[in-house]
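Colleague: Please find the sequence and the predicted model below.
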Amino acid sequence: MACSTATMALQVVGLLLLALTSSVAASTVESAPSVNKSCVTGSAGAAVSIGYGGARASAGAGVSLGADVYRAACPRAEDIVRAGVERAVAADPRMAASLLRLHFHDCFVNGCDGSVLLDDKPPFFVGEKTAVPNANSLRGFEVIDAIKAELERECPVTVSCADLLAIAARDSVVVSGGPSWEVEAGRKDSRTASLQGANVNLPAPTSGVTTLVQKFRNVGLSAKDMVALSGAHTIGKARCTSFSARLSGVGVSAGGALGASKDLTFLQSLQQLCSGSSGSALAHLDLATPATFDNQYYINLLSGDGLLPSDQALASPSGAVPGTDDDIASLVAAYAFDASVFFQDFAESMLRMGRLKAPGGGGDGEVRMNCRVVNSSS
């Protein structure tokens, strides 16, 4: 079963930790309790809950967000979002990853402003949905529509679509067995979108570590944020076209000495899945616990079983990325070794990502009544 597999992998991780430099790993886990050496699963990690007490976020972000924004204006807002997410995931377990991904793809293009939800209105307006990383890939728009309609009935023109995405992302993690955190709210919805920004800013599944780090730096996030947020790939699926480089062995190491001798069966199973599918077949990003938000993703990387080239690249033993204090491989090992460390860092990185805003402020924004169109066009 998955537990025994994880146990074996954790033994490998322990050896790797001894071999890796200890400085970065120690800084990653310095506030954590003693290392959990038991078999770590999603259900065990689900008890981890991280609260942020209503503190306001502004330092370095240029935005003013807070935890109890809707307490008076729309007291049932988070209950409505949570119930909508739970219904959607019960009907389609893959939807948890899809809703989480919508928030990522929103925030990486001019900040977390709901722009990813805007429909094209040719020839006058082209949004982000047809960008290469999004077209025929992003999903969950109908779920957001349904939740937004309920919010509008409860408290009209109050909860922004951008905040809805942030809350739904958190609830998608929680319903999948992952950590909880207090979402900071107060975002406004953009009246514009950027097709070019989506094409340029979003990391590709074939990206190497240096490119991944730079993409995150470009929006104000660190290498550590990149490794922690990559753990979102512990749930969800990807099309064969997104990991074809893994099958051909092009561009990315299979994980170095730890991975190269262990992933042949894994890659052969993927080749069998994808053959004859014209690249449209779907594979679980985490074969071991595909619907559970846990640290199995990082354990898979250490065994050479990362699905996307950009995932497996994180386990390369190449050492620290120039210009950072974070040893990527050490962070991967630390998260594989202790789910609570991953959960803590993931929640904190989600909060940092949620504070991203457009360069120069992005204008005043609005609270859209329909997440697909700006209010003047509703």
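Modeller: Cool, got the structure. Numbers count the residues shown, from 1 in each chain.

Colleague: from here on, contacts and neighbour counts on C-alpha atoms
Modeller: OK.

Colleague: Helices of the stretch 51-200 of the chain, start to end?
Modeller: 77-91, 95-107, 141-154, 161-175, 195-201 (DSSP state H, counting those that start in this stretch).

Colleague: Which stretches in this structure count as strands?
Modeller: 237-239, 282-284 (DSSP state E).

Colleague: for the ones you listed, which one sits closest to Ala19?
Modeller: strand 282-284 (30.6 Å; CA to CA).

Colleague: Enumerate every residue touching the spatially most central residue of the chain.
Modeller: Nearest to the geometric centre of the chain sits Ala232, at 3.9 Å (CA atoms, centre = their mean). When contacts are counted by CA atoms under 8 Å, 6 or more residues apart in numbering, Ala232 is found next to 97, 100, 293.

Colleague: Tell me the spacing between it and Gly249.
Modeller: 24 Å (CA to CA, to the nearest Å).

Colleague: for Lys188, same thing?
Modeller: 44 Å.

Colleague: So for those two, which sits in the more crowded spot?
Modeller: For Lys188 versus Gly249, neighbours defined as other CA atoms under 10 Å are more numerous around Lys188 (21 against 12).

Colleague: structure B:
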Amino acid sequence: MVSLRLVATTICCVVFVLGGIPFSSNAQLDPFFYRKTCPQLHYIVHKVVWNASLSDPRIFASLVRLHFHDCFVQGCDASVLLNNTATIVSEQEALPNNNSLRGLDVVNQIKTMVETACPNVVSCADILALAAEVSSFLAHGPCWKVPLGRRDSLTANRTLANQNLPAPFFTLDQLKASFSFQGLNTTDLVALSGAHTFGRSHCSLFVNRLYNFNNTGKPDPTLNTTYLKELSKICPQNGTGTNLTNLDPITPNKFDKKYYSNLKSGKGLFQSDQELFSTPDADTISIVNKFSRNKNAFFDSFKVSMIKMGNIGVLTGNEGEIRKQCNFINQRSTELDIDIVASNELHEEGIVSSI
């Protein structure tokens, strides 16, 4: 059960944020959207995410990543949650997602409880946005009042998932282009990359930096040599690539500003992380320096950038639908109703995360 202290702290967080941050550039989204129709919503999300974290401390990072991977593909519409069907080609099997998405079961648990409390009211897209905010807060990071009122898509797009999601080997120019395409600027890029302050990664996503960076047969010269030795023990050359390591070697389960001091020490795990500080004369360097010195500056920027990201391509009004189950659109065959829970459990087995 969620403690009274947790609930009280959450309420204080919500009230504090009301005066400090613009809710949404989309006038149709409103942080009080469910105040009358589902007043229990925030409590339910906190309760489920907190309970999940008791056995899985990685879940906070996984839920933030899940929201990110949803929004960068045809907008924040819960398309990432859709399973394969006769008419849906799931984004979950796109290269950036396959065997790496986590937290789908937690989202489904939230949806089940929400449907019991207020059926046919809350979208899965809004649940994703709320779960990301709650995860940040419970990991000692910032909280913000989430603009709500999104609706769920009727489609998924695996092609866009393969094209739009930034890769861990991206250069700074590629990262900027990817974020700019979504309407996000350089500060948003550096702030949102700070979500790599917690979570874990599969060796296969960065092992080339250790032994054969850019086909040179040598390590990435920007890697801290001590860190390189540590990573080489975890991810041996010609290994399976399935071992896991922390994205932040200092405080792996806490949302803090250590990510930026790690970059300054050459301890960014992904090439895409280290590019923010090690690209010569990059305008991102000053932002990294600012965030590494000032936690409040990072937290404030992260909140603003998460709200901006949460506005990407949202469906509102009569667009899309409110799914009854997050993995399937409402117009589904009877056969798809069978063993939905079992299907989700199979998808979650053996999953590793790049956040």
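Modeller: Yep, it's here. Just so you know, these numbers come straight off a predicted model, no measurement behind them.

Colleague: can the strands of the first structure go into JSON lines with extra columns for mean neighbour count and distance to Gly363 of the first structure?
Modeller: Below are these laid out as JSON lines (neighbours: other CA atoms under 10 Å; distance: least, CA to CA, whole Å):
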{"stretch": "strand 237-239", "mean neighbour count": "19", "distance to Gly363 of the first structure": "35"}
{"stretch": "strand 282-284", "mean neighbour count": "18", "distance to Gly363 of the first structure": "39"}
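
Colleague: what's the closest of these to Gly54 of the first structure?
Modeller: Here strand 237-239 is closest among the strands of the first structure (CA to CA), at 34.0 Å.

Colleague: Test my guess that Asp106 of the first structure contacts Ser115.
Modeller: Yes. Taking CA atoms under 8 Å as the definition, Asp106 of the first structure is a contact partner of Ser115 at 6.3 Å.

Colleague: Of these two, which one has the most company?
Modeller: A side-by-side neighbour count of Asp106 of the first structure and Ser115, using other CA under 10 Å, places Ser115 first with 28 against 25.

Colleague: corresponding residue for that one in the second structure?
Modeller: Superposed on the second structure with TM-score structural alignment, Ser115 of the first structure falls opposite Ser79.

Colleague: Disregarding flanking residues, what is the spatial nearest neighbour of its match?
Modeller: Ala156 (4.9 Å; CA to CA, 6 or more residues apart in numbering).

Colleague: Just put the helices of the stretch 51-200 of the first structure in TSV and tack on distance to Ser280 of the first structure.
Modeller: What follows is these, written out as TSV (distance: least, CA to CA, whole Å):
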stretch	distance to Ser280 of the first structure
helix 77-91	22
helix 95-107	17
helix 141-154	21
helix 161-175	25
helix 195-201	21
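
Colleague: how about those helices, which one is nearest Ser22 of the first structure?
Modeller: Smallest distance to Ser22 of the first structure across the helices of the stretch 51-200 of the first structure (CA to CA): 30.0 Å, for helix 161-175.

Colleague: What residues in the second structure pair up with that closest one?
Modeller: Aligned using TM-score structural alignment, helix 161-175 of the first structure spans residues 124-138 in the second structure.

Colleague: and the residue nearest to the centre of the first structure, what pairs with it in the second structure?
Modeller: In the second structure, Ala232 of the first structure lands on Ala195 (TM-score structural alignment).

Colleague: what do you get for Arg355 of the first structure?
Modeller: Looks like Arg355 of the first structure aligns to Asn311 there (TM-score structural alignment).

Colleague: what does Met369 of the first structure give?
Modeller: So, by TM-score structural alignment, Met369 of the first structure is matched to Lys324.

Colleague: Contacts only, for that match.
Modeller: Going by CA under 8 Å, 6+ apart, Lys324 of the second structure touches 115, 119-120, 330.

Colleague: Mind checking which of these are buried?
Modeller: Among the contacts of Lys324 of the second structure, those scoring as buried are Glu115 (criterion: 16 or more other CA atoms under 10 Å).

Colleague: Confirm for me that Gly208 of the first structure is in contact with Ser253.
Modeller: No. With contacts counted by CA under 8 Å, Gly208 of the first structure stays clear of Ser253, the gap being 9.7 Å.

Colleague: give me the number of residues near Val209 of the first structure?
Modeller: 24.

Colleague: sorry, back to before: who wins for neighbours among the contacts of Ala232 of the first structure?
Modeller: Top of the contacts of Ala232 of the first structure by neighbour number is Phe293, holding 31 neighbours under the definition other CA under 10 Å.

Colleague: nearest spatial neighbour of the residue in the second structure that it lines up against, skipping sequence neighbours?
Modeller: Using TM-score structural alignment, the partner of Phe293 of the first structure in the second structure is Phe255. Closest residue in space to Phe255 of the second structure, ignoring its immediate chain neighbours: Gly141 at 4.8 Å, by CA to CA, 6+ apart.

Colleague: residue contacts, that neighbour?
Modeller: 254-256, 299 are the contacts of Gly141 of the second structure under CA under 8 Å, 6+ apart.

Colleague: Distance to Asn26 of the second structure for those - can I get that in CSV?
Modeller: Formatted as CSV, the contacts of Gly141 of the second structure follow (distance: CA to CA, whole Å):
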residue, distance to Asn26 of the second structure
Lys254, 31
Phe255, 28
Asp256, 29
Phe299, 22
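
Colleague: Okay, Thr87 of the second structure and Arg332 of the second structure: tell me how far apart.
Modeller: 9 Å.

Colleague: if we can go back for a sec, redo the strands of the first structure as TSV? Include distance to Gly276 of the first structure.
Modeller: Formatted as TSV, the strands of the first structure follow (distance: least, CA to CA, whole Å):
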stretch	distance to Gly276 of the first structure
strand 237-239	13
strand 282-284	13
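
Colleague: nearest to Gly45 of the first structure, of these?
Modeller: strand 282-284 (20.4 Å).

Colleague: quick one: that closest one aligns where in the second structure?
Modeller: So strand 282-284 of the first structure sits over residues 244-246 in the second structure, by TM-score structural alignment.

Colleague: Near Gly19 of the second structure, how many other residues are there?
Modeller: 10.

Colleague: dump the residue contacts of it.
Modeller: Contacts of Gly19 of the second structure by CA under 8 Å, 6+ apart: none found.

Colleague: what residue of the first structure matches up with Val107 of the second structure?
Modeller: Looks like Val107 of the second structure aligns to Ile144 there (TM-score structural alignment).
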